[in-house]
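> sequence? don't have it. structure:
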């Protein structure tokens, strides 16, 4: 067989292997649309890897990596303020520990189901790999809605949640963190309950804690800041910058707020942000301090923003934010918030770059459109890895029983995001598709995990 024939045969083998394993995934998980979407997005990128390195096919890495090492589902009973017993369902998916203890957030939201937790955990494997830190991938959550709940109800729920979860986690086993609906307050209650049940002060068991109980300074800002640092590297690589750019940011939680803050610091004008009810627009620029006051201190809706800034307008429906002409879009709210139609509108309105702050905020069709339209596209598993990177820094600080300054953490975060960007670019170039950061992120994250799995044998 000639060299050309060998290359063609390897390509055919790779395509067949990926197709066969994906068909098995669909057969095993027929109702898990979010998980299947995440798997397809990664699988499509890996064909050139299997064509070049048949060892991954020989070790059947794909079929191993798409199956979680452990799935935990449990009842979470709690008592509301009216004395009524409520019951929710909790999850922890411990997906892959090839690189280190499972690491990934906990999400409290009524939409949470096994498919969503599995998709988040699967993405987390590769995101954590990209950080260069020794952490595996996992995710957890519950179909509990914290919106409108009292502090007492949230405390009782989180304590009940941890009463089951504590037996499955530990500083060297599984280290949860926050996500949608789980901030410093919820993390604090969970840590307190873990400490009570464990009978020991193991600060490294959970991250996102208040700095006075072992949390890392700079963790709150990390995902949003890291997103902007990554996009800034991407823009610089193409002779662009954030200076003078018009930006829209979906969401108004931690990721969105600090992405806005850092973008403004780097010279951009943020003209819109949103919550689940609607969005605000101000051509003069959103005042991020007002957003912080509304969301961090008052837990109010974003519609209240216009009462403090008469130049702003409020619009019902959060998806309308993507109709606003902008230079850069930061989807930071939730999965699949940008569909093909929204992507088409962004492209038609001249968007130059899209940086994903949420997990899988763009559908597969939207991603394809961005790539085909030469939009500079920063995929979530690379661009929003700053949060878990600083969570890993928190684990290190807990192990060493010390605390780094904000400046130290921020410097390490900038270095990490720059390294992630470089890894993505190098992988994209190596596999023949320069500037395709979707390909680069998926391959760079996968190879490290796959090699570790091979080294550890069939387990």
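Happy to help now that I have it. As the structure is a prediction and not an experimental result, all values here were calculated from the model.

> switch to C-alpha atoms for all contacts and neighbour counts from now on
OK.

> Quick check, residue 130 in contact with residue 420.
Yes - under the criterion of Cα atoms under 8 Å, residue 130 makes contact with residue 420 at 5.9 Å.

> Overlap in contacts, those two.
Counting by Cα atoms under 8 Å, 6 or more residues apart in numbering, the common neighbours of residue 130 and residue 420 are residue 382.

> buried sites along stretch 306-314?
Using 16 or more other Cα atoms under 10 Å as the test for burial, stretch 306-314 gives 312, 313, 314.

> quick one: the top strand by length along the chain to chain centroid distance?
In the chain, assigned by DSSP state E, the strand with the most residues is strand 85-96. Distance of strand 85-96 from the chain centroid (Cα atoms, centre = their mean, to the nearest Å) equals 19 Å.

> same thing with stretch 180-197?
Distance of stretch 180-197 from its chain centroid, counting by Cα atoms, centre = their mean, is 20 Å.

> Report the buried residues of that stretch.
Within stretch 180-197, judged by 16+ other Cα under 10 Å, the buried ones are 180-195.

> so residue 100, which of the three states?
coil (DSSP: H, G, I helix; E, B strand; the rest coil).

> count of residues packed around it?
For residue 100, the count of nearby residues is 17 (other Cα atoms under 10 Å).

> Below is an additional structure, to be compared with the one above:
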């Protein structure tokens, strides 16, 4: 609840101006509620209008993206880039291609990215972008033509010292490759660090594909060890999603001794009591681009349920939501508690509603918020930028070790900040406070920029 008068006033003004952007308002309110103890210790923030500046993007670019489909028909989509905050480094954040993309969704993602990037300790600001284009069902040539048109406008607003996008939902190695090729062509330059998630033959980083899912498990394992004297060993894990994050969270959780029993897509989920056959899922999703229901058709003990929201009714010890925002509501959170779940760590961006988070906290669930637990992807993007700057390529083991160290560091920074804020063990409060303080210090040091 917002009790600080300064923060309440800022939020009320923001609410009036952004009434049609509920996800953005949800993300801002969570941060403002968490940082109240910090703001009360720093009256100078109000005098400098710090929070007012922090909740407004520095720049939003909106543009049309015309492209030609395989039938020769002209299609038009809308493209965006939200450049939210560059206090600690160039804007950094993914590009999302999905029909649900709009300005409010990208503002929420860009705002979250500010604090997530701050927690990694790497010099990266916060941004996000994308389009309402849907790559599903499109041919490679259609995706290429769209990506080239998208980059033809975006290229003038990005660069390795300005704004460094990466992939997100709907934007994988194929899409990044097409966009990088067009950027190179338009600028007559090879700026490896301006786009991350690239292929290994042209400046990509080993372990980048695995990074968000692996990082989620490294964070969860450290939290389990330090807060519960426990581990993944012998635990039953429920995972939502079947994209990049979910696949590699499943892989790492299994390596750490757990049994993952579910995966899902937007149509439904599969439950396999024997543990998910990850090799099959990788082929299904990364090669054939199929639907998760095909899993149940080829695995005799597996069952498919045509309602992805019911995945949280499956009994488990640990839940790792890796699909999309607000996928767990109050009812789903209560189903998790009823099913014996004691740990929820987030692989997707803001997958839990405020009501769901209240259920976690009131039932003593160990809760790892997305801006802390899913920071592995952007952390490894930062490591990819470092390799590009050095003109070097690190081994998988080197990158993985750095990723593990960063994720463990994020847990400890969040935990320590929760103690300082008077909410020991509340990692949501801790992550928000730790991420905020670094950005606030940089903004204060740089003065009021006109």
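That came through fine. Just so it is clear, the model here is predicted, and its values are computed rather than measured.

> Out of the buried residues of stretch 180-197 of the first structure, which is nearest to residue 325 of the first structure?
For those, the residue nearest residue 325 of the first structure by Cα to Cα is residue 180; the value is 27.4 Å.

> so who does the corresponding residue of the second structure for the closest one touch?
By TM-score structural alignment, residue 180 of the first structure lines up with residue 169 in the second structure. Contacts for residue 169 of the second structure were tallied using Cα under 8 Å, 6+ apart; they are 95, 96, 97, 98.

> which one in the first structure is aligned with the third one?
Read that as residue 97 of the second structure. Using TM-score structural alignment, residue 97 of the second structure sits opposite residue 108 in the first structure.

> Tell me how many other residues surround its match.
23.

> Surely it and residue 139 touch.
No - at 11.6 Å, residue 108 of the first structure does not count as touching residue 139 under the criterion of Cα under 8 Å.

> can you tell me which residue is nearest the centre of the second structure?
Nearest residue to the geometric centre of the second structure (Cα atoms, centre = their mean): residue 349, 4.3 Å.

> picking that back up, surely the match of residue 180 of the first structure is in a helix?
No - counting by three-state DSSP, residue 169 of the second structure falls outside a helix, being coil.

> separation between it and residue 62 of the second structure?
Residue 169 of the second structure sits 19 Å away from residue 62 of the second structure, going by Cα to Cα, to the nearest Å.

> do the same with residue 80 of the second structure
According to Cα to Cα, residue 80 of the second structure and residue 62 of the second structure sit 5 Å apart.

> Which of those two has more residues huddled nearby?
More crowded of residue 80 of the second structure and residue 62, by other Cα under 10 Å: residue 80, with 25 against 16.

> What's that one aligned with over in the first structure?
In the first structure, the residue matched to residue 80 of the second structure (TM-score structural alignment) is residue 91.

> quick one: secondary structure of the closest residue to its match other than its chain neighbours?
Using Cα to Cα, 6 or more residues apart in numbering and skipping the chain neighbours, the partner closest in space to residue 91 of the first structure is residue 73 (4.6 Å). Following three-state DSSP, residue 73 of the first structure is assigned to strand.

> Spit out the contact partners of residue 73 of the first structure.
Going by Cα under 8 Å, 6+ apart, the list of residues near residue 73 of the first structure reads 89, 90, 91, 92.

> cool, residue 18 of the first structure as well?
The contact partners of residue 18 of the first structure, by Cα under 8 Å, 6+ apart, come to 43, 44, 47, 62.

> Can you find the partner of it in the second structure?
Under the alignment (TM-score structural alignment), residue 18 of the first structure pairs with residue 7 in the second structure.

> Measure how far the helix or strand harbouring that match is from the centre of its chain, please.
Counting by DSSP states H and E, the element that carries residue 7 of the second structure is helix 5-17. Taking the mean of its C-alpha atoms, helix 5-17 of the second structure sits 26 Å from the chain's own mean (Cα atoms, centre = their mean).

> Onto which residues of the first structure does the helix or strand that comes right after it map?
The helix or strand immediately downstream of helix 5-17 of the second structure is helix 22-34, counting by DSSP H and E. Helix 22-34 of the second structure corresponds to residues 33-45 in the first structure, going by TM-score structural alignment.

> Strands of the stretch 201-350 of the first structure, start to end?
246-249, 269-274, 278-281, 313-316, 328-330 (DSSP state E, counting those that start in this stretch).

> do you know which of those lies nearest residue 169 of the first structure?
strand 328-330 (33.0 Å).
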